[in-house]
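Engineer: Starting from these lines, generate the structure:
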Amino acid sequence: MSRPQEPHRPFLPFGNPFRRMSPKGSYLSPKLLALLNTFEETLQGRIKNLRPVGRDDVLRLSWMRFAMDTLCEIHTDVKALITALELPVSDWDDKWIDVYLDDSVQLLDICIAFSSEISQLKQGHLFLKCVLRNFGDTPAKQLERARSSADGWKQHIAKKNPRFDNCFSAMDVLAEKLDLPKIKNSAKGRILMQAMYGVKVVSLLVCSIFAAAFSGSTKKLLNLQVPETFSWAAAFSELQAFVNTEIRSLHSNGRTTILKELEAVDTDVKKLYPIVQEEGNTVEAQALENSISDLGKSAEKLSDGLDLLAKDVDKFFQIVLKGRDALLGNLRISGNASNGVHRVNIKVGSPMVR
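Structural biologist: Down below sits the predicted model:
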């Protein structure tokens, strides 16, 4: 899972993405302004809650689950805002539709990559189970098989997941298109794009953190600059700085597996490995028993955490997919569907497709 360290390349969008979004004479009615303020206040609160309590909570599966749940809530919030705006799809500008569909397809690709990585980590759990079960055999055989299983786990975890190339590419596309299209004479459109910008920025930050956790690399850990005019900008900057600083610190200290539960398993495997390298008659029984117990606990904690995270990633995938499908369905009904409508091809049988 480890990769050679690469120089950090921060993403710094140029200019204010909303400088071109506010045409002269645009006016937000009290009702529209209230909708926008409510959405951004809620977004600010969700971002503040995302900040880990302490450094040790960064890149724990429990925090990653909470981050994914928060993304689900934020994307649900923007759907509620779209409904409250009473802006029919027939009134959507083609550029707005392109933004929504482009963003959604990138998020779906990222979710598929995350799901694939979780599955790969869970497959590694089979090697750990073999390590633990082999100690019910005769001493000589149990040590030989345990060594083989431990070696298998190391090799499996070190494997590069080819789906992560798609994940990194999708993140690049999202980062490059943070500058939103110009809004002409549409107060509702302005609110829609401003809200979608916030959703996109938070989604991109969380995805970059997940990518760092799964890949063991800070290659795609982003530094996103949000204009200070947004009420949630300070909370976002604080969250980003806190988490990114801790991740880079872990990486600079030589940690090849910066996902906390995975690191715990790796540590226990390393403790057990020298013991099973000894000949059967020289193995110290108590040390072996303690190591087996520690590995069993850390392996189970990793497996349970991955199961729960997989469900949260799938939930987020379904929210994005259903929102996309609803938009495309409305476009067809209104007769606005065109040859330029973006499609996403998802293989039947994918664990993320219901």
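Engineer: From here on, just use CA atoms for contacts and neighbour counts.
Structural biologist: Fine.
Engineer: For the stretch 251-354 of the chain, which segments count as helices?
Structural biologist: For the stretch 251-354 of the chain, the helices defined by DSSP state H, counting those that start in this stretch occupy 260-277, 285-334.
Engineer: what about those helices, which gets the closest to Val89?
Structural biologist: Comparing the helices of the stretch 251-354 of the chain against Val89 with CA to CA, the closest turns out to be helix 285-334 (6.6 Å).
Engineer: picking up where we left off before, dump the helices of the stretch 251-354 of the chain to CSV, plus mean neighbour count and distance to Leu85.
Structural biologist: Shown next, in CSV, are the helices of the stretch 251-354 of the chain (neighbours: other CA atoms under 10 Å; distance: least, CA to CA, whole Å):
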stretch, mean neighbour count, distance to Leu85
helix 260-277, 19, 42
helix 285-334, 17, 15
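Engineer: okay, these in TSV with distance to Leu36 next?
Structural biologist: As requested, these are exported to TSV (distance: least, CA to CA, whole Å):
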stretch	distance to Leu36
helix 260-277	38
helix 285-334	20
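Engineer: Let's see this one next, to set against the first:
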Amino acid sequence: MSQPQEPHRPFFPFGNPFRMLSPKGSQLSPRLHSLLNAFEEALAARLRKLNPKDKDDVLSLTWMKLAMESLCETHTDIKILITELELPVTDWDEKWIDVYLDISVKLLDMCIAFSSELSRLNQGHLFLQCALHNLESNTSEKLLRARSSLESWRQHIGSKNPRLENCKSILGSLVDSLSLPKVKNSAKGKVLMRAMFGVKVQTVFVCSVFDAAFSGKSKNLLDLDVSNTILWARAYSDMQNIVNGEIRDIFSRGKFTVLKQLDEVDTVVNNLYPLIQDGTGPIEVEAFRSSFSDLGMRAEKLYQGLDFLAKEVDGFFKIILSGRDALLCNLRVCDTVADPFLENNGEQVVR
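Structural biologist: The predicted structure is shown next:
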């Protein structure tokens, strides 16, 4: 069934945050310009790689794995940039720390939801294995069991995962956080904020695609309008238009599932199911044999792909967790020297 498309959300609801790198205020040294350009050029190249060579690749497990790998690389790059900026935690504005900690915990929650869904989908492999095992025999009892296993697989795959329900609201809050905190008199801080902006844009895009694919709701896709004043804007816009456009087209076809390999298995199951009669055996032997072989091959491909993707999501989770732990550890070390969380009134700031 065709899903109504939501209007594009405004990207800069509070003005253009890139004005923070204007001539007013702290100037960027050649070194800082070089660091920022290197980061943004790498991000642009990464976004271009997410442009599918074939539109049929969109929402394939291979493309989703590539998207998660790309996201992991970008988050690793921002950690490297922070080190190269030589900007100690003691110089971080509290707003930056608040934003980072808030976003990181939301991303951890989303990773847990995605991992839960991948695990749930993987559990369906057992039903297909049972069906394939029973289909090796043409006895009435075995065929009935195979039919039951195929029906159980469809019911399992078609069920909803309650862990995904909060992903849309989390994504909404991440979009709201895209307006950057103001940076005063800190050239390094301005570079950090602009780089983090790019990280957040790619993160929102990838996570919204995963949420739409897993939830089966095209309205969960997000379209972000990036200012063309930034180096990677064109690469992002081109990629977003192609990927989101194709995903919406897939949804409009009313498929059982929008995940490519999962849909391929479902197609074979639908072809095989009517060939299995209630206790009388397959009607068309050749068609049965072909579907049986095809199901085994596609099922194996599906569940290998799910395993690989689950490892990438787990890797992303670990990157976010390690970055968060490192920041909290540094803050605790700084706290032994001088408490950076004390307001003028002496009250402790709780995060």
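Engineer: now what about the TM-score between them?
Structural biologist: Superposed pair, TM-score by TM-score structural alignment, normalised by the length of structure 2: 0.92. Supporting alignment: 340 aligned residues with a CA RMSD of 1.8 Å.
Engineer: one step back: so for Phe114 of structure 1, which of the helices of the stretch 251-354 of structure 1 sits nearest?
Structural biologist: helix 285-334 (7.5 Å).
Engineer: residue range for the closest one in structure 2?
Structural biologist: Using TM-score structural alignment, helix 285-334 of structure 1 lines up with residues 285-334 of structure 2.
Engineer: Quick one: distance of the matching stretch to the chain centre.
Structural biologist: On the basis of CA atoms, centre = their mean, to the nearest Å, stretch 285-334 of structure 2 sits 11 Å off its chain's mean C-alpha point.
Engineer: wait, which of the helices of the stretch 251-354 of structure 1 is closest to Gln225 of structure 1?
Structural biologist: So among the helices of the stretch 251-354 of structure 1, helix 285-334 is nearest, using CA to CA, at 24.5 Å.
Engineer: and the closest one, how far from structure 2 on average?
Structural biologist: Aligned to structure 2 and superposed, helix 285-334 of structure 1 gives a mean residue distance of 0.7 Å (mean CA distance after the TM-score superposition for structure 1).
Engineer: In terms of secondary structure, what does that helix contact?
Structural biologist: helix 61-85, helix 94-133, helix 260-277 (3 or more CA pairs under 8 Å, 6 or more residues apart in numbering; DSSP states H and E).
Engineer: Export those as CSV, with columns for distance to Lys315 of structure 1.
Structural biologist: Converted to CSV, these look like this (distance: least, CA to CA, whole Å):
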stretch, distance to Lys315 of structure 1
helix 61-85, 7
helix 94-133, 10
helix 260-277, 22
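Engineer: so which of the ones you listed gets nearest Leu222 of structure 1?
Structural biologist: Across those, closest to Leu222 of structure 1 is helix 94-133 (CA to CA), at 15.2 Å.
Engineer: Contacts for the helix or strand just after that closest one, please.
Structural biologist: Along the chain past helix 94-133 of structure 1, the next helix or strand (assigned with DSSP states H and E) turns out to be helix 139-158. Applying CA atoms under 8 Å, 6 or more residues apart in numbering, the set of residues contacting helix 139-158 of structure 1 from outside is 1-2, 121, 124-125, 127-128, 130-132, 134-136, 269, 273, 276-277, 279-280.
Engineer: Also stretch 54-74 of structure 1?
Structural biologist: With CA under 8 Å, 6+ apart, stretch 54-74 of structure 1 has contacts from 43, 46, 50, 52, 199, 202-203, 206, 210, 213, 243, 246-247, 258-261, 305-306, 308-309, 312-313, 315-316, 319.
Engineer: likewise stretch 293-301 of structure 2?
Structural biologist: Residues contacting stretch 293-301 of structure 2 (CA under 8 Å, 6+ apart): 125, 128, 132, 261, 264-265, 268-269.
Engineer: Would you quantify the distance from Thr62 of structure 2 to Leu108 of structure 2?
Structural biologist: Note on Thr62 of structure 2: its distance to Leu108 of structure 2, by CA to CA, to the nearest Å, is 23 Å.
Engineer: Oh, that last question was meant for Leu28 of structure 2, not what I typed.
Structural biologist: Leu28 of structure 2 is 33 Å from Leu108 of structure 2, by CA to CA.
Engineer: Equivalent analysis for Val183 of structure 2, please.
Structural biologist: Distance from Val183 of structure 2 to Leu108 of structure 2, by CA to CA: 27 Å.
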